[in-house]
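1. Provided below for reference: sequence and predicted model.
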Amino acid sequence: MKDPEILLHYIDTLLKESNFTRAAHELYISQPYLTQLIKHIEQKLETKIINRETIPFSLTEAGIIYYHYLEQTIANNQNLVKKLTPFVLPNNEVIRIGILESLGTFLLPELLPNFLTKNPNIKIQLSETYPRENETRLLNEQIDCYIGQTPETLNHGLDFYVNGGENYYVIISPKSPFFKKGRFILQPNEYKMKDILQEPFVVSSANSAIRHQVNGAFQKFHVKPNIILESKSILTATNLSIKGVGLTISAASIIKRMAQTPINLLPLDNNLIQIKYFLAVKHSIKQNNGLKKLIDTFKKLKIQPSIK
């Protein structure tokens, strides 16, 4: 077992399940095989990579180093494939796209299907991680472009193309004292924003793009946020808010994907939180034909999700 992507998947599943039997079942392999695989890695490295003494399982300090090594190996392999493509498949081109997963679930289906149909010689590799990490990867030329939101925060070493945007709302569940029965989209001025922001909030993690703007809203109204839960995913934060855990601020494209349930949506002023989508490339880097076509396709999209 030397495939770093498979090894990484096995480790991720084992950490998630914190049980070798459940992890093996999830991976469709035998428990003895998974146990021996981890032991073999630890014997080869001459140190433990996973703490098994406590639940949940966690990576040891050596395990974190090994985990990052696997990630870097995968990135290097992808980079090798890209560099060899002109020689192995002279008519093909690989485009490495960085994007936040929650944004990709909405934007990529708008961008890629027709693009790939018209350009069958182009292959796509995705880097689905946080904005700052994708930005760093783009500056280090580990990816070819980065699709995100709020271009105002981008590094000056990047060029970007803006297209579309969307509205943001405060989600108010029936469990909130601000909920109005029989209503869906409230009037923008129906409540004082300072009063809303003083309520318990569920938010996405600090390195997400939307969180930066949410923090700015709290600061603008001089409110100390009452954050009761953070999630790495805006999808999770939105769902938790819909179920009444706390208020949250989420986008139309996210809310539309959730199960229908009685909620209120309070529209936010664009001057408070404004989302603009962009596709960024590193400044002064020569763009291949495929990347130029992808940029043109992105610029022609009509990206304006809304809720009625």
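-> That came in fine, so what should we check first? Residues are numbered from 1 along each chain as shown.
2. C-alpha only now, for contacts and for neighbours.
-> Noted.
3. buried stuff in the host helix or strand of residue 66?
-> Assigned by DSSP states H and E, residue 66 belongs to helix 61-88. Going by neighbour count (16 or more other CA atoms under 10 Å), the buried part of helix 61-88 is 62, 63, 66, 67, 70, 74, 78, 79, 82, 85.
4. ok, and for the helix or strand encompassing residue 132, which residues are buried?
-> Secondary structure assignment for residue 132, by DSSP H and E: helix 131-139. Counting neighbours by 16+ other CA under 10 Å, one finds that the buried residues in helix 131-139 are 131, 132, 133, 134, 135, 137, 138, 139.
5. Comparison target below:
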Amino acid sequence: MNITLRQLRAFVALARTGSFTLAAESLYITQSALSGLMRELENNMGIRLVDRSTRRVQLTEIGREFYPVVEKILSDLDHVLSDVSEKKSLQNGFVRVAAPQLMASTLLPELIAAYNAAFPAVRVKLVDAVVESIVSKVFSGEVDLGIGPEREPNSDIATQTLFSGRFMAVFPAGHPLGNQAEVSWEQLLAHPFISLQGQFTERLRQDLHDAGAAMRIAPSNEVAFMSTALAMVNAGLGVTACISYATSLVTLYRLEMRPLVDPVLHRDFYCFTQHSRSLSPAAQSFKTFASSYLATIAT
């Protein structure tokens, strides 16, 4: 049966009003157009749904059974279409974002607050995680997108560069390194160096090697999260290096930062999404907003 939405809406309007005149007015069509739609519907179904008389319109027994079902279908459809329209116009929506613990406790709350000010009806869920799990959370569909440093290439994951952050030396207040405007890597590594587990130390070694710096990184301690490293630095157990965007957390621990030189090293940060899955309007708008917002902090 070639039944159309216009025919079903004509039937529901006629069943509600009991009048061709009122039903046609509610649909903003002529009575003849409404009669034509009803005729097409009944012909397609091969059964009469409405008994017509000069005084009133009545539903047949089949029409009475058919009406509540069709009314619910159209109501559900209108609700879905309205929801899609609201999501498209960002009048509502939900975005899930994964980020490393350090970024999730410094940069991402500022980004989300700025996004919420621009799109107050869209809810953003922040998932903080270890760096190595960011891409896997995107791949599994646990989150819509991830933000973090470069990972091993994956044909199922699309990457977009967001910003580049400079490495900074971090040490306690009153430390001898505080007398300098800049700190060399050699000077920093002369002190007990607290590093991060995973790829952090290896990538630092490679970056220093690629920059022609012949120096050895031998961490006095390796921890899972930068917040732990900063707490240890605050306790006088050593020094560390982190990206410039972490200034707020460094300040919270009452530590000092200086730019690292000889060589100057940067770390690129990316947005990760699935190649095979389209982003929702809300997720796409967050990605676009993040790209613009985070580009302003590039150093």
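-> Nice, I can see it. Treat the numbers as computed from the prediction; the structure is a model and nothing was measured.
6. related to what we said a few turns ago, could the buried residues of helix 131-139 of the first structure go into JSON lines alongside distance to residue 276 of the first structure?
-> Shown next, in JSON lines, are the buried residues of helix 131-139 of the first structure (distance: CA to CA, whole Å):
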{"residue": "131", "distance to residue 276 of the first structure": "14"}
{"residue": "132", "distance to residue 276 of the first structure": "17"}
{"residue": "133", "distance to residue 276 of the first structure": "19"}
{"residue": "134", "distance to residue 276 of the first structure": "17"}
{"residue": "135", "distance to residue 276 of the first structure": "16"}
{"residue": "137", "distance to residue 276 of the first structure": "21"}
{"residue": "138", "distance to residue 276 of the first structure": "19"}
{"residue": "139", "distance to residue 276 of the first structure": "21"}
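7. Relative to residue 172 of the first structure, which of those residues is nearest.
-> Using CA to CA, residue 131 is the member of the buried residues of helix 131-139 of the first structure that lies nearest residue 172 of the first structure, at 27.3 Å.
8. Relative to residue 200 of the second structure, how far out is the corresponding residue of the second structure for residue 216 of the first structure?
-> Structural alignment (TM-score structural alignment) places residue 216 of the first structure against residue 206 in the second structure. Distance check for residue 206 of the second structure against residue 200 of the second structure: by CA to CA, to the nearest Å, it reads 10 Å.
9. looking at this, residue 155 of the first structure is in a helix?
-> No. Counting by DSSP: H, G, I helix; E, B strand; the rest coil, residue 155 of the first structure falls outside a helix, being coil.
10. so who does the closest residue to residue 124 of the first structure other than its chain neighbours touch?
-> The spatially closest residue to residue 124 of the first structure, leaving aside those adjacent along the chain, is residue 95, at 5.1 Å (CA to CA, 6 or more residues apart in numbering). Counting by CA atoms under 8 Å, 6 or more residues apart in numbering, residue 95 of the first structure makes contact with 122, 123, 124, 125, 143, 144, 145, 290, 291.
11. One more: residue 144 of the first structure?
-> Taking CA under 8 Å, 6+ apart as the contact definition, residue 144 of the first structure lies against 95, 96, 97, 98, 138, 281, 282, 291.
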